[in-house]
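Student: The following block contains a protein sequence and its predicted model.
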Amino acid sequence: MNEALAISASGLVKRFGERRVVDGIDIAVPRGAVYGVLGPNGAGKTTTLRMLLGIIEPNAGERTLLGYRRPREASDRVGYLPEERGLYPAMKAREAIAFLGALRGLDWRIGRKRADVLLERAGLAHAADSKIRKLSKGMAQLVQLLGSVVHEPELLVLDEPFSGLDPVNQENLERLILAERDRGATILFSTHVMAHAERLCDRLTIIAGGRARFEGTVADARGTLPMRAHYVPHQEGPGIAALLPADAVRQADGWRFTVPEGGAEETLKRLIDAGHGISGLSIERPGLHDAFVRIVGGEEMSA
């Protein structure tokens, strides 16, 4: 058992009938990290999280959660926001949060007090006595999320937590995730929205077709693609295209091309020697979205 890991899994397989939804996935989540499980819809993200939590059993493979080979034995130390949201509509927000904490063994009185603090931090203090049915979808979703952290879990597992939230509540959720990390919790979340993963994740796994296609840091993922150059000539004349790499594309604001493996210096020297000069130049590392599309592949993205 590796004490440095909150979650470890090897060779996880899950079949539903003849279909392998998860096909031999390995995951290692360091304690205290924000870890993302990324993939297109239907990639197997939710099934993987449920196996890690012990909600469903794998057909093959092993997993350990907070040191337990039977993950459900650690359930009181885990906070979980499932993909399918659900709160009792007649409950008040404060009571709903305390109730979810009580399911994890937290005293009701402590739960209510913590609920007020969490609602205040989330900008929802005004909704503490509002019934769930009166709240907007985004507010109700945040209330359920607060219910998953009210017992101060060691591990927080969020399945597509940003789905259905407006931009303001997405920012609120990002702040809450970072606050939980700063408290010392480990956060594991699934998403198909790259912007959140790029800002939040220490490490990530990219899943497609039930298989892990990549594991590493955001920088590692972005590093799977070459850098791109944006070049603006000082004086553009005939023959400039022949001096640029073969994939150079003319745009209204200049030229864009892949930086050659040996760097851009030789290309730039040719341009200067030919009299085109340099009015502007920037070297850009591709974003996580571009790396995701390359790693997953167009076929998976359209599936």
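Tutor: Thanks, I have it. Numbering: from 1, shown residues only.

Student: From now on I want contacts and neighbour counts done on CA atoms only, so please keep to that.
Tutor: Fine.

Student: distance of residue 243 from residue 13?
Tutor: As for residue 243, its distance to residue 13 is 51 Å (criterion: CA to CA, to the nearest Å).

Student: between the two, which one's more packed in?
Tutor: Using other CA atoms under 10 Å, the more surrounded residue of residue 243 and residue 13 is residue 13, with 23 against 15.

Student: a strand runs through the more buried one, doesn't it?
Tutor: Yes. Counting by DSSP: H, G, I helix; E, B strand; the rest coil, residue 13 is located in a strand.

Student: was I right about it contacting residue 44?
Tutor: No. With contact defined as CA atoms under 8 Å, residue 13 does not reach residue 44; the gap is 10.4 Å.

Student: burial count for the residue nearest to residue 92 when sequence neighbours are not counted?
Tutor: Counting by CA to CA, 6 or more residues apart in numbering, residue 131 is the residue found nearest to residue 92 once chain neighbours are left out, at 4.0 Å. One way to gauge burial is a neighbour count; for residue 131, by other CA under 10 Å, it gives 18.

Student: quick one: contacts for residue 131?
Tutor: 89, 90, 91, 92, 93 (CA atoms under 8 Å, 6 or more residues apart in numbering).

Student: let's see 6 Å
Tutor: Residues in contact with residue 131, defined by CA atoms under 6 Å, 6 or more residues apart in numbering, are 90, 91, 92.

Student: how about the helices in the chain?
Tutor: Using DSSP state H, the helices found in the chain span residues 45-53, 93-102, 108-121, 137-149, 167-183, 194-200, 218-222, 240-243, 265-273, 288-296, 298-301.

Student: list residues touching both of residue 13 and residue 44?
Tutor: Taking CA under 6 Å, 6+ apart as the contact rule, residue 13 and residue 44 both touch residue 22.

Student: Isn't residue 78 up against residue 150?
Tutor: No. Because the distance of 10.7 Å does not satisfy CA atoms under 6 Å, residue 78 is recorded as not touching residue 150.

Student: Now do the contacts for the closest residue to residue 24 other than its chain neighbours.
Tutor: When the adjacent residues along the chain are set aside, residue 24 lies closest to residue 11, with 4.0 Å between them (CA to CA, 6+ apart). With contacts taken as CA under 6 Å, 6+ apart, residue 11 has the following neighbours: 24, 25, 26, 61.

Student: What of residue 32?
Tutor: Taking CA under 6 Å, 6+ apart as the criterion, residue 32 is in contact with 184, 185, 186.

Student: And for residue 202?
Tutor: Counting by CA under 6 Å, 6+ apart, residue 202 has contacts 34, 35.

Student: got it, and the one 3 residues further on?
Tutor: Taking CA under 6 Å, 6+ apart, we find residue 205 in contact with 37, 214, 215.

Student: Count the neighbours of the closest residue to residue 10 other than its chain neighbours for me.
Tutor: The spatially closest residue to residue 10, leaving aside those adjacent along the chain, is residue 26, at 4.2 Å (CA to CA, 6+ apart). The local packing of residue 26 (other CA under 10 Å) involves 19 other residues.

Student: Okay, one more to line up with it:
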Amino acid sequence: MLRLDHVSKSYGERLALDDVSFTVAPGRLTGFVGGNGAGKTTAMRIVLGVLAADGGTVTLDGRGLTRTDRQRFGYMPEERGLYPKMKVLEQLVYFARLHGWAPAAARRNALELLERLSLGERRDDKLETLSLGNQQRAQIAAALVHRPEVLVLDEPFSGLDPIAVEAVQQVLTDAAAAGAPVLFSSHQLDIVERLCDDLVIIAGGRIAAAGGRDALRESHRSSRYELLLDADVGWLREVPGVEVVDSDGGWALFDVDADATRQAVLRRAVEHGEVVGFTREQTTLAQIFREVVR
């Protein structure tokens, strides 16, 4: 369990992190989302020891992080930090050896990751000759090549095409399945929503919401419903507490002011014809994000 407790950080008079607390559970993917300048990168750098917090603590399994602990972390910064004139395989082996792997084992790890990330054919190419998307894949491989026990990734999906996104998703999912706490930031909310078990939303240096994805959806559940009837639904506009967003014949999208109103709509629908469909619109991460950071 990776945990931040009441972490604060200022740059001069600007408060970058204000009493930030959240956990990253083992075996779970935690998405860290927020606008530009919200504090995501600062929090990640404090976790890695790149920055020192002004207050608060970062712990792993209940104890303070040591240099040895952080050597077991895999970190991918938002800025690309690999050696542009060094061959891809060569530098992955180098990074694995820095973490204590023997040469043969380091090479096996690197080759396996390159194949999984569809970079096997480019392993002997210099990094600077790769496309930006492939450089991003190489950066992810560098964070994983030493088989870390904790993963902290800043914008790992930036610049990736849909096929590469799927490959990276699978690698991260497998890391979590092996028991690693995985924390990653992303501006691509659809990916975060699809991939994550838990979410942390930060705004203005403070945690605006945190918890399991499904629990957050339930706590911010939508009041919008879709009705499909085998008869015209014009009567819906006359139901007290209903605001029709759109309608066409037997279909309508509408908001209700209370659960009792929803039940009243369903009763009226049954009276008017056969109910083909009656569903609540699923709350998206984008909707939750807009609601909590307003």
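Tutor: Perfect, thanks for sending it. Bear in mind the structure is a predicted one, so any value in this text is a computation, not a measurement.

Student: now the contacts of residue 205 of the first structure as CSV including neighbour count?
Tutor: Written out in CSV, the entries for the contacts of residue 205 of the first structure read as follows (neighbours: other CA atoms under 10 Å):
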residue, neighbour count
37, 26
214, 18
215, 18
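
Student: What's the match for the residue nearest to residue 92 of the first structure in the second structure?
Tutor: Taking TM-score structural alignment as the alignment basis, one finds that residue 131 of the first structure is matched in the second structure by residue 126.

Student: Can you give me the separation between its match and residue 26 of the second structure?
Tutor: With distances taken as CA to CA, residue 126 of the second structure is found 35 Å from residue 26 of the second structure.

Student: Could you do residue 137 of the second structure as well?
Tutor: If you measure residue 137 of the second structure against residue 26 of the second structure using CA to CA, the figure is 24 Å.

Student: Pick out whichever of these two has more residues nearby.
Tutor: In terms of neighbours (other CA under 10 Å), residue 137 is the more surrounded of residue 137 of the second structure and residue 26; the figures are 25 against 19.

Student: Show me what the more buried one aligns to in the first structure.
Tutor: Structural correspondence for residue 137 of the second structure with respect to the first structure (TM-score structural alignment): residue 142.

Student: Spit out the contact partners of the counterpart of residue 152 of the first structure in the second structure.
Tutor: By TM-score structural alignment, residue 152 of the first structure lines up with residue 147 in the second structure. By CA under 6 Å, 6+ apart, the contact set of residue 147 of the second structure is empty.

Student: Can you give me the neighbour number for residue 20 of the first structure?
Tutor: 16.

Student: excluding its backbone neighbours, what's nearest residue 78 of the second structure?
Tutor: Distance criterion CA to CA, 6+ apart; nearest residue to residue 78 of the second structure, sequence neighbours excluded, is residue 154 at 4.9 Å.

Student: got the contact list for residue 203 of the first structure?
Tutor: Contact partners of residue 203 of the first structure, counting by CA under 6 Å, 6+ apart, are 35, 216, 217.

Student: which residues does the residue nearest the centre of the second structure contact?
Tutor: Geometric centre of the second structure, nearest residue: residue 31, 2.6 Å, by CA atoms, centre = their mean. The neighbourhood of residue 31 of the second structure, defined by CA under 6 Å, 6+ apart, consists of 184, 185, 192, 196, 199.

Student: any idea what it aligns with in the first structure?
Tutor: Correspondence of residue 31 of the second structure to the first structure, assessed by TM-score structural alignment: residue 36.

Student: any idea how far the counterpart of residue 40 of the second structure in the first structure lies from residue 221 of the first structure?
Tutor: Residue correspondence, TM-score structural alignment: residue 40 of the second structure in this structure matches residue 45 in the first structure. Counting by CA to CA, the separation of residue 45 of the first structure from residue 221 of the first structure is 18 Å.

Student: just residue 298 of the first structure next, same as before
Tutor: Distance of residue 298 of the first structure to residue 221 of the first structure, given as CA to CA: 17 Å.

Student: swap in residue 91 of the first structure?
Tutor: Using CA to CA, which is the criterion applied here, residue 91 of the first structure is 43 Å from residue 221 of the first structure.

Student: So between those two, which is more surrounded?
Tutor: For residue 91 of the first structure against residue 221, the residue with the higher neighbour count under other CA under 10 Å is residue 221, and the figures read 24 against 16.

Student: Leaving out the residues flanking it, which one is nearest to residue 168 of the second structure?
Tutor: Looking at residue 168 of the second structure with CA to CA, 6+ apart, the closest residue is residue 117, at 6.9 Å.

Student: To which residue of the first structure is that neighbour aligned?
Tutor: Across the two structures, residue 117 of the second structure finds its equivalent in residue 122 of the first structure, going by TM-score structural alignment.

Student: Residue 49 of the second structure now?
Tutor: Alignment of residue 49 of the second structure against the first structure is given by TM-score structural alignment, with residue 54 as its counterpart.

Student: quick one: contacts for its match?
Tutor: Listed by CA under 6 Å, 6+ apart, the contact partners of residue 54 of the first structure are 71, 72.

Student: Identify the residue spatially nearest to the match of residue 31 of the second structure, adjacent ones excluded.
Tutor: Taking CA to CA, 6+ apart, and ignoring the residues beside it in sequence, residue 36 of the first structure has residue 204 as its nearest neighbour in space, at 4.5 Å.

Student: Could you do residue 283 of the first structure as well?
Tutor: Leaving aside its sequence neighbours, residue 283 of the first structure is closest to residue 229 (4.5 Å, by CA to CA, 6+ apart).

Student: Surely the one you found and residue 281 touch.
Tutor: No. Taking CA under 6 Å as the definition, residue 229 of the first structure is not a contact partner of residue 281, at 7.1 Å.

Student: burial count for the residue nearest to residue 168 of the second structure?
Tutor: The number of residues packed around residue 117 of the second structure, counting by other CA under 10 Å, is 22.

Student: Check the gap between it and residue 64 of the second structure for me.
Tutor: In this structure, residue 117 of the second structure and residue 64 of the second structure are separated by 34 Å, where distance is defined by CA to CA.

Student: again, but for residue 124 of the second structure
Tutor: Per CA to CA, residue 124 of the second structure is found 40 Å from residue 64 of the second structure.

Student: again, but for residue 214 of the second structure
Tutor: From residue 214 of the second structure over to residue 64 of the second structure the distance is 30 Å, taken as CA to CA.

Student: Mind checking which of these two has more residues around it?
Tutor: Using other CA under 10 Å as the criterion, residue 214 of the second structure and residue 64 rank with residue 214 on top: 15 against 11.
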